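# What follows is a predicted structure for the sequence shown.
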Amino acid sequence: MAGDQRDVLNALDVAKTQWYHFTAIVVAGMGFFTDAYDLFSIPNVTKLLGRIYYTEQGSKKPGSLPPGPSMAVNGVALCGTLAGQLFFGWLGDKLGRKKAYGITLALMVISSLASGLSFGDTPKGVITTLCFFRFWLGFGIGGDYPLSATIMSEYANKKTRGAFIAAVFAMQGFGILVGGIVSLIVAAAFDHAYKAPSYDKDPVASLPRQADYVWRIILMFGAVPAALTFYSRAKMPETARYTALVARNEKQAALDMAKVLQVEVGEEQPKKEEKPNERGRANFGLFSHEFARRHGLHLLGTCTTWFLLDIAYYSSNLFQKDIYSAVGWIPHAGEMSALQEVYKVARASVLIALCGTVPGYWFTVAFIDILGRFFIQLMGFFFMTVFMFALAIPYDHWTKKENRAGFLVMYALTFFFANFGPNATTFVVPAEIFPARLRSTCHGLSSAAGKAGAIVGAFGFLYAAQSKDPNKTDEGYPTGIGMKNTLIILGCINFVGLLFTFLVPESKGKSLEELSRENEEEEEENGDHGTESASRRTVPV
């Protein structure tokens, strides 16, 4: 690491918190607001899709999405997200963070609008086009993970870096909340206009023709917040760390910093002439023995903890409606009109978001640079395990009408400790502990592992959570292992996540170069292999 590089990086590490930091949080965070809105608004409308496109004429109960279409609608965006995380994670290191950043937001805007315009002459045609557009929506969402996390980590100072990255991710909480609120408003407005009776009273009138507009409006609204920040995102300069460490242009890095941050960089030092193989060992790649030696266990830790967390987190989020119905918190479908059902599902999700999801995110923002990433992640997994078991073991107790308020409190606490815990820290840590030239790629790999877990949760939960009693099988789904056993499995998964947390290093208060061990690379370039250097080779695990 040349002297002028060190000046640039030190200036970033000690820079005071400035207005641009908050601007970057909003611009990057609005992508995550859109992510959460688009991914988690779909549970609010899946029951409506089933009623509109799969209700059989003369049937005694309203239609529902069959298992195949239901899994596709809920899971295809996750598949797109996984692909986008891998592709844009690699692209962010190859071309730079900025060049790939605007593409992700454009994909989200276009695909959100297109999802609401899904077309087809048959139910299968509509669902197929919806899934097509949601895949590309997920692809854009996936790119936002490694790019936003890396950009925020490389702009932040080391004292408040955790809070800044967590604040970007915390915008997800507002996206989930607003998704529920928009669903509430749209459903209430249409219900007030058409005053549809319950399905039991009048199956035809319970589903007004205009109900088809409801799910389309809800999905299309996701384009609005992304479009509002498109210009600001396009104007963001490349991060100084990428320019200095990867592009090797320290002068441009200093100029870019001067545009957005009030920092002083020392006089530019004359560049040392590099010998042909001087940086050969230090410039190791992702699949090299050197990377495995230095960061292999760290990458295993970030991937496995995110994978295990998302199995539980996405299962609970995407299928809240099924859990509410299972404990009787939402009435039977036949007792409501289609619009009333959307309203009640959305109301339940808003309450959970207000009570647990949003506060959990911002507790992490407040305490991550005080308590540390390791402690918060360990604590979160521990309490998620406790509350999952507390819901599962006395499950029959919670299904009684007089105990439903207690169920809501316990369920909200699992979301609180997911977000004041591993759901935030698994996003933060991979953006801090890997070398700059591989940072976006490694974050993309870690987040893709998380989405693989989300896919397992989304697809597996649909079958697993069905009642063991064939007489209680809901909406024609095949009999599974039951809600109680499903919650027990999720509790066990959280406990395993707690164990894998011990592979992830603490990054509080350290510079990115210290964490990624790029300082070691400087010593290797200078031929310093003394005992002092060797003593710093181990990052605590």
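Nice, thanks for sending it over.

# alpha carbons only for contacts and neighbour counts from here, please
Will do.

# From the chain's centroid, how far away is stretch 231-239?
On the basis of C-alpha atoms, centre = their mean, to the nearest Å, stretch 231-239 is displaced by 22 Å from the centre of the chain it belongs to.

# So for that stretch, what gets flagged as buried?
Buried residues in stretch 231-239, defined by neighbour count with 16 or more other C-alpha atoms under 10 Å: 233-234, 236-239.

# can you check stretch 502-514 too?
Applying a neighbour-count criterion of 16+ other C-alpha under 10 Å, one finds 502-514 buried in stretch 502-514.

# again with stretch 12-22
By neighbour count, with 16+ other C-alpha under 10 Å as the criterion, the buried positions of stretch 12-22 are 12-13, 15-17, 21.

# among those, which two are most distant?
The most widely separated members of the buried residues of stretch 12-22 are Asp13 and His21, with 12.9 Å between them, by C-alpha to C-alpha.

# mind listing what Leu82 touches?
The contact partners of Leu82, taken as C-alpha atoms under 8 Å, 6 or more residues apart in numbering, are 138-139, 142, 447-449, 451-452.

# Could you rerun that using 10 Å?
76, 135, 138-139, 141-143, 444-445, 447-452, 454-455 (C-alpha atoms under 10 Å, 6 or more residues apart in numbering).

# how far does the strand or helix carrying Gly142 sit from the chain's center?
Using DSSP states H and E, Gly142 falls within helix 123-155. Between the centre of helix 123-155 and the centre of its chain there are 11 Å (C-alpha atoms, centre = their mean).

# now the end-to-end length of stretch 149-169.
Distance across stretch 149-169, first residue to last, is 8 Å (C-alpha to C-alpha, to the nearest Å).

# Compute the number of surrounding residues for Gln85.
Neighbourhood size, Gln85 [other C-alpha atoms under 10 Å]: 32.

# May I have the residues that are in contact with it?
If a contact means C-alpha under 10 Å, 6+ apart, then Gln85 has 91, 138-147, 440-449, 451 as its contacts.

# If we use 6 Å, what do you get?
Gln85 makes contact with 142-143, 444, 448 under the criterion C-alpha atoms under 6 Å, 6 or more residues apart in numbering.

# Put this next to the first one:
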Amino acid sequence: MSTQDDFKKTQSYDETAVTGEHHSNHVRLEDTGKSRWDRMWPVIACGAGLFSDGYLNAIIGSVNTMLGKIYGDTYKKSKSVANISSITFAGTVLGMLFFGYTSDHYSRKWSLMASTLIIIVFAILATGSYGAGGSPRGMFAALTAYRFLLGIGIGGEYPAGSVGCAESTGELKAGSRNKWFIMFTNVQIDLGFVIAAIVACVVVVATSENHLRAAWRICLGLGVLPPLSLLYLRLKLQEPEAFKRESMSNTKTPWLLVIKFYWFRLSVVSIIWFVYDFSAYSFGIYSSSILLNILGKTAPLWKTFAWNILINFFYMPGCILGAFMADIKWLGPRKLLTFAMVAQAIIGYIMAGCYKYLNTPQNVGGFVVVYGIFLALGELGPGNNIGLLASKTSATCIRGQYYGIAAAMGKIGAFSGSWALDALQKNAGDNRPIKQGQDPFWVASTLAIFAALLAWFCLPNVGQDTIDEEDVKFREYLVANGYDTSKMGLEPSSSSEAITREKGVGLEGL
């Protein structure tokens, strides 16, 4: 039998069946004595750290523009332009894979704490970057190194934080779980993008363009505050209930069975995440440069950053509206992702076709609106839902690694997009500005259509109780293949006393 047949066979379990000892000893979550706040604050503590990802990745676009103004060709013609923008993604990939492993095999909480401390330390060091003897190139190298190490900490927020957030939403009211997961994961990332744009503009106005050497350090330094603000809540965290009952930290992970069960689904999720981040992060990082080109070289820097605020603001209606739509029964995350990606591709093709009219100072308002709709649709669909699908389409015992691999593929897409966008524009030639603007939209839109088809035909629907159902299906699969599940859970002797919600049981609260 082929591995594809194995995959189809393993997915044939009834999705609503909860049988055997795993269900017979269930404890209703409303009987655990937890208040609404007790169930809600772990969701906030786990997920909201992704604000740092949005802020620290977005602010570097504005910092790049400032460094270009300060150092001229010394910076613009160096490799540092691309390295400083994209090197964080390389560190993030490493962090996702490393903390994905530790969050499954050791602790969700302490993996999250470690990543938080890394972010704080290297955000501070990046702010104070300095080259030997005051050398600009030495400073560029130091900033590049610190941004890489900062990325490792950001990477830990995904498999430890987002996975813990998804598992914690299982204790919220049915019909709102997808919404709250999105509100404290992707909405936080997008809010980070918006705040980064506002900070860059305000700081430049406050310091003036005569003091950009101070401005870029202030912008980076403010990125230390968000992770610091979450330290107390994260110290209070307990391991999620799903992790307590399903962890394989006390037993050997059956990797062959895991691969046979999940390889196809993980591949699909990873490809879609790659495509989304390819355009979302690369377009966001270079939005300041695109606007600078449209407004002209004589426009003051603050005006470029002010327009950038408007561009980034378009992320918010897309992700917030999408959060509320993700719990609609007839729609759900998979369909919402598909429809939004198709709509985004159509807008992208329109932008490519009309770019010669949009690429003028007098039409900059039209450019920002259409480009903003393009970005909003990306958040409405894949931005919100790919992380949700990655966190809820695997069993708890390997969720950190499953999510970490998928998210790492996304960041590889972001890293690739940063380089590809720059390469596309250079390949078009300096004397062909229209083609420089068109080509990225042709590529991004075509990839979006491809990803939409994958989501529609290859991903499962995700409901309110998918995490519990997935745990049951995977346990049944393990038992059917001779694996001893009695040692699963943080306390193996009581691992069978699972907290499993029955269909139709509602929780009071949110």
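Good, I have the coordinates. Quick caveat: nothing in here was measured; it's all calculated off a predicted structure.

# that older thread, who does the helix or strand just after the helix holding Gly142 of the first structure touch, helix- and strand-wise?
Using DSSP H and E, the next helix or strand after helix 123-155 of the first structure towards the C-terminus is helix 161-194. The criterion is 3 or more C-alpha pairs under 6 Å, 6 or more residues apart in numbering; DSSP states H and E, and the helices and strands that helix 161-194 of the first structure contacts are helix 19-40, helix 338-352, helix 358-371.

# Now tell me what touches the longest one from outside.
This means helix 19-40 of the first structure. Taking C-alpha under 6 Å, 6+ apart as the rule, helix 19-40 of the first structure contacts 141, 148, 168, 171-172, 175-176, 179, 222, 229.

# Now do it and helix 338-352, the angle between them.
Interaxial angle, helix 19-40 of the first structure versus helix 338-352 (axes from the mean of the first three to the mean of the last three C-alpha atoms, to 10 degrees): 140 degrees.

# next SSE after helix 19-40 of the first structure?
Per DSSP H and E, helix 19-40 of the first structure leads on to helix 42-54 as the next helix or strand towards the C-terminus.

# quick check: that next one aligns to which part of the second structure?
Mapping helix 42-54 of the first structure onto the second structure (TM-score structural alignment) gives residues 60-72.

# Identify all contacting residues around that stretch.
Taking contacts as C-alpha under 6 Å, 6+ apart, the residues outside stretch 60-72 of the second structure that touch it are 75-76, 216, 285.

# mind listing which of those residues are in helices?
With helices taken from DSSP state H, the overlap with the contacts of stretch 60-72 of the second structure comprises 75-76, 216, 285.

# Could you report the distance from the aligned partner of Phe450 of the second structure in the first structure to Ala312 of the first structure?
With TM-score structural alignment as the criterion, Phe450 of the second structure lines up with Val496 in the first structure. With distances defined as C-alpha to C-alpha, the gap from Val496 of the first structure to Ala312 of the first structure amounts to 12 Å.

# can you check Leu9 of the first structure too?
Taking C-alpha to C-alpha as the measure, Leu9 of the first structure falls 38 Å from Ala312 of the first structure.

# cool, Glu523 of the first structure as well?
Glu523 of the first structure is 43 Å from Ala312 of the first structure, where distance means C-alpha to C-alpha.

# who's more crowded, those two?
Each of Glu523 of the first structure and Ala312 had its neighbours counted (other C-alpha under 10 Å), and the higher figure belongs to Ala312 (28 against 15).

# I'd like to know how many residues surround the nearest residue to the more buried one once chain neighbours are set aside.
Among residues not flanking Ala312 of the first structure along the chain, Leu490 sits closest, at 5.5 Å (C-alpha to C-alpha, 6 or more residues apart in numbering). Around Leu490 of the first structure there are 25 other residues, counting by other C-alpha under 10 Å.

# Buried residues of the helix or strand hosting Leu490 of the first structure, list them for me.
Secondary-structure element containing Leu490 of the first structure, defined by DSSP H and E: helix 483-500. By neighbour count with 16+ other C-alpha under 10 Å, helix 483-500 of the first structure contains the buried residues 483-498, 500.

# what's around Arg137 of the second structure, how many residues?
16.

# What segments of the stretch 201-350 of the first structure are helices?
211-220, 223-228, 230-235, 240-241, 250-260, 289-318, 320-326, 338-352 (DSSP state H, counting those that start in this stretch).

# contacting residues for the nearest residue to Asp13 of the first structure once chain neighbours are set aside?
Nearest non-adjacent residue to Asp13 of the first structure, counting by C-alpha to C-alpha, 6+ apart: Asn157, 4.1 Å away. For Asn157 of the first structure, the contacting residues are 12-15, by C-alpha under 6 Å, 6+ apart.

# how close does Asn157 of the first structure get to Trp398 of the first structure?
In this view, Asn157 of the first structure and Trp398 of the first structure are 47 Å apart by C-alpha to C-alpha.

# and what of Pro237 of the first structure?
From Pro237 of the first structure to Trp398 of the first structure the distance is 53 Å (C-alpha to C-alpha).
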